[in-house]
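Student: my questions concern the predicted model and sequence given below.
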Amino acid sequence: MSAHPASGRTVHLSASGEDARILPDELGGFVLEIGGAVQSHVDPAEPTAIRYEYLRRVANVLDGVAPAGAPVRVLHLGAGALTLPRYVQATRPGSAQTAVDLDRELVSFVLAELPMPAGTDLDSVVADARLAAVDLLMDGERFDAVVLDIGTGEDGAEHLRGAAFYGELLGLLTDTGALLVNIGDDDGLRFLAAELGALEAACAEAGVPGPWTLASADMLERLELGNAVLAAGPALRAGAAPGGTPSDADGDAGPLTPAALLARGPHPGAVLDEAESAALARRIGGR
């Protein structure tokens, strides 16, 4: 059992108009429900155990943006139950992290129910993700990783997707940073293809590698609904040196190469490089 028992109380989120609560998960840890739908899973007692496959793929990239254990700066656009900030704190103590969420009550609720470990450097910002990103960009802030994890499907907020927004996020990266975008899509994956094209255009404008696509192999082969992670930025170039090896027993992810990321799972998975991602987008468009 976790050392952080949640109270089971409910809080109303003023921005979304939904109710949120945190409940014990029968398999261990806790789940965050918003509007009755499970949004996040977290286990404060074992923060490196990540239940959702797409978050595990994000974590794999975060493992490779700097040497193992080295502190990094991470911007999280979308807070959830702070699953990734907990992971970064556990694997890279001393990291400086910023979590942005539009719901004023969410982060304070999560922290009250499931506190972060002592010594965590986490700055919580209540704001629209794009406005916050632009403010940080204008202030000259730079991050080793920017994670965009907001429900922005075809019915989501248009200003939180597209080449212009992705270009702003790429501008927030350090010279070895990575942008990670969670894309949830329905059968056919047409939204994924559109966002691949938008991110490809943003990368070309910024002069950085990407996008790569990380997802379930079945999802990409069958073009069926699911979550894919798009990765882009200078970190992909930095990790592309020949002779690298996949992860080792000490937990070092090794270079950010498709082979290294694929080896870290979840399985069966797929990691498509820039050319393969472009080919995927063409295949989807040809249906």
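Tutor: Good, I have the coordinates. What you are looking at is a predicted structure, and each value in this text was computed from that prediction instead of being measured.

Student: from here on, contacts and neighbour counts on C-alpha atoms
Tutor: Noted.

Student: okay, strands next: where are they in the stretch 151-287 of the chain?
Tutor: 173-185, 212-216, 226-232, 269-272 (DSSP state E, counting those that start in this stretch).

Student: mind giving me CSV with these and columns for distance to Asn60?
Tutor: Below are the strands of the stretch 151-287 of the chain laid out as CSV (distance: least, CA to CA, whole Å):
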stretch, distance to Asn60
strand 173-185, 11
strand 212-216, 10
strand 226-232, 11
strand 269-272, 12
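
Student: what's the longest helix in this structure?
Tutor: helix 190-206 (DSSP state H).

Student: and that one, what does it pack onto?
Tutor: helix 163-170, strand 173-185, strand 226-232, helix 274-285 (3 or more CA pairs under 8 Å, 6 or more residues apart in numbering; DSSP states H and E).

Student: recalculate using a threshold of 10 Å.
Tutor: helix 163-170, strand 173-185, strand 212-216, strand 226-232, helix 274-285 (3 or more CA pairs under 10 Å, 6 or more residues apart in numbering; DSSP states H and E).

Student: between those, which gets nearest to Asp128?
Tutor: With CA to CA as the measure, helix 163-170 is the member of the helices and strands packed on helix 190-206 nearest Asp128 (12.6 Å).

Student: contacts for the closest one?
Tutor: With contacts defined as CA atoms under 10 Å, 6 or more residues apart in numbering, helix 163-170 is touched by 75, 130, 133-134, 136-137, 142-143, 145-148, 158-160, 171, 177-181, 194-208, 232-234.

Student: now, of those, which are buried?
Tutor: 75, 130, 133-134, 136-137, 142-143, 145-148, 160, 171, 177-181, 194-203, 206, 208, 232-234 (16 or more other CA atoms under 10 Å).

Student: in the protein, which spans are helices?
Tutor: Under DSSP H, the chain gives helices at 53-64, 83-91, 104-113, 129-138, 163-170, 190-206, 217-222, 234-238, 258-263, 274-285.

Student: how about JSON lines for those, with distance to Val38 added?
Tutor: Putting the helices of the chain into JSON lines (distance: least, CA to CA, whole Å) gives the following:
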{"stretch": "helix 53-64", "distance to Val38": "15"}
{"stretch": "helix 83-91", "distance to Val38": "13"}
{"stretch": "helix 104-113", "distance to Val38": "14"}
{"stretch": "helix 129-138", "distance to Val38": "21"}
{"stretch": "helix 163-170", "distance to Val38": "27"}
{"stretch": "helix 190-206", "distance to Val38": "22"}
{"stretch": "helix 217-222", "distance to Val38": "21"}
{"stretch": "helix 234-238", "distance to Val38": "32"}
{"stretch": "helix 258-263", "distance to Val38": "27"}
{"stretch": "helix 274-285", "distance to Val38": "29"}
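
Student: ok, second structure coming up, stack it against the first:
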Amino acid sequence: MTFGEVELLHDLDRADGWMLSMGGVPQSYVDLDDPTYLDFSYVRLMAEVIDCLPEGPLDAVHVGGGACTIPRYVSATRPGSRHIVIEPDAGLVQLVRDQLDLKSVPRLKVRVTDGRAGAAALADASADLFVLDAFSGATMPVELATAQYMAEISRVLRPGGTLLINVADGKGLPFAKRVAATVEETFAHAALLAEPGILRGRRFGNVVLTASPAELPVGPLTRRAAGGLTQARCVAGDDLTKLVAGARPIRDGDAVLTPVPPPDLFG
């Protein structure tokens, strides 16, 4: 099954760069020659978080496969890492296997199932890194943003493990703030990273949330985010609490208004 029309577009500026688009929405970018090249700004922010983690290989779970950009990056920068990719779209998985050399990523297993069932099947305290980058069109599925699902992720993470979430939102960030409130309720430590224009609600875009049972490297992450190509802000601690003040955590069954991108966002 394939959820919508999938396109692979060759990047004319890079010999082996490919954009994966679903239903007209760009989903992933990979450079098969250089997996450390990251085209999307939010993916670069995720990489900044990963680069701040203690050195060495990681046991990683990825909900939302796409072209497996982050697994490729982690394998290139942390040899010996192991990956479980959870992706419900069997057609997409086959396309990536056939066209984007998925077999070149060592120690990677793909499980074709949805994010809730896939996480439920994982062992307790089995992951150092849990990446949640799942989208239906341009929106994160609400069932992957609830307190119940965050509790499942918390069960899977090791005591020093790290969660990364990609959320898209617009003016005022109402959805992202609710997801952040849900994360804060579950994890002892959390931070939010976004470009200033998105953080101020001036334009629709991606917000990266990170959380852990253990203390996050907020200082190094703040410096890296501000000094990187994306030039983002890192909001943590009391500042994050103030940012999400009044936003209610999301629970299974809640009626949630999900953000809709402006019609001209993707050209």
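Tutor: Great, that's in hand. Model, not experiment: these values are computed from the prediction.

Student: TM between them?
Tutor: After superposition, the two chains reach a TM-score (TM-score structural alignment, normalised by the length of structure 2) of 0.84; 246 aligned residues with a CA RMSD of 2.4 Å.

Student: quick check: which of the helices and strands packed on helix 190-206 of structure 1 is nearest to Gly239 of structure 1?
Tutor: Nearest of those (CA to CA): strand 173-185, 9.0 Å.

Student: ok, average deviation of that closest one from structure 2?
Tutor: When structure 2 is overlaid, strand 173-185 of structure 1 sits 0.9 Å from its aligned residues on average, using mean CA distance after the TM-score superposition for structure 1.

Student: and Asp185 of structure 1, how far from Gly151 of structure 1?
Tutor: 10 Å (CA to CA, to the nearest Å).

Student: and if you look at Tyr52 of structure 1?
Tutor: 15 Å.

Student: same check on Leu179 of structure 1?
Tutor: Taken as CA to CA, the span from Leu179 of structure 1 to Gly151 of structure 1 is 17 Å.

Student: Ala37 of structure 1: which of the helices of structure 1 is closest?
Tutor: Nearest to Ala37 of structure 1, of the helices of structure 1 and by CA to CA, is helix 104-113 at 14.9 Å.

Student: between the helices of structure 1, which one is closest to Thr10 of structure 1.
Tutor: Using CA to CA, the nearest of the helices of structure 1 to Thr10 of structure 1 is helix 104-113, at 9.0 Å.

Student: that older thread, Asp185 and Gly151 of structure 1: which is more packed in?
Tutor: Asp185 (20 against 14; other CA atoms under 10 Å).

Student: give the aligned equivalent of the more buried one in structure 2.
Tutor: In structure 2, Asp185 of structure 1 lines up with Asp169, judged by TM-score structural alignment.

Student: now Arg282 of structure 1
Tutor: Under the alignment (TM-score structural alignment), Arg282 of structure 1 maps onto Ala245.

Student: for Val107 of structure 1, same thing?
Tutor: So, by TM-score structural alignment, Val107 of structure 1 is matched to Val93.

Student: okay, its match and Pro196 of structure 2: tell me how far apart.
Tutor: Distance from Val93 of structure 2 to Pro196 of structure 2, by CA to CA: 34 Å.

Student: tell me which of those two has more neighbours.
Tutor: Neighbours per residue (other CA under 10 Å) separate Val93 of structure 2 from Pro196, with Val93 holding more: 23 against 15.

Student: enumerate every residue touching the more buried one.
Tutor: By CA under 10 Å, 6+ apart, the neighbours of Val93 of structure 2 are 1-2, 65-68, 85-87, 102, 110-112.

Student: show me where the stretch 1-150 of structure 1 has strands.
Tutor: 10-12, 19-24, 30-34, 37-42, 73-77, 96-101, 121-126, 143-148.

Student: what packs against the last one?
Tutor: Using 3+ CA pairs under 10 Å, 6+ apart as the contact test, the elements touching strand 143-148 of structure 1 are helix 53-64, strand 73-77, strand 96-101, helix 129-138, helix 163-170, strand 173-185, strand 226-232, helix 234-238.

Student: the longest one vs strand 73-77, what angle?
Tutor: Translated: strand 173-185 of structure 1. 30 degrees (axes from the mean of the first three to the mean of the last three CA atoms, to 10 degrees).

Student: compute the inter-axis angle for strand 173-185 of structure 1 and helix 129-138.
Tutor: Using the same axes, to 10 degrees: strand 173-185 of structure 1 against helix 129-138 is 170 degrees.

Student: and strand 173-185 of structure 1, what does it pack against?
Tutor: Using 3+ CA pairs under 10 Å, 6+ apart, strand 173-185 of structure 1 is in contact with helix 53-64, strand 73-77, strand 143-148, helix 163-170, helix 190-206, strand 212-216, strand 226-232, helix 234-238.

Student: structure 2: matching residues for the second one?
Tutor: It stands for strand 73-77 of structure 1. Going by TM-score structural alignment: strand 73-77 of structure 1 matches residues 59-63.

Student: run the chain-centre distance for the matching stretch.
Tutor: Its chain's average C-alpha position is 10 Å from that of stretch 59-63 of structure 2, according to CA atoms, centre = their mean, to the nearest Å.

Student: how about Gly162 of structure 1, what's its partner in structure 2?
Tutor: When structure 2 is aligned by TM-score structural alignment, the residue opposite Gly162 of structure 1 is Thr146.

Student: number of nearby residues for that match?
Tutor: Neighbour number of Thr146 of structure 2 under other CA under 10 Å is 21.

Student: hang on, isn't it packed against Val183?
Tutor: Yes. The pair Thr146 of structure 2 / Val183 is scored as a contact, 8.7 Å apart, by CA atoms under 10 Å.
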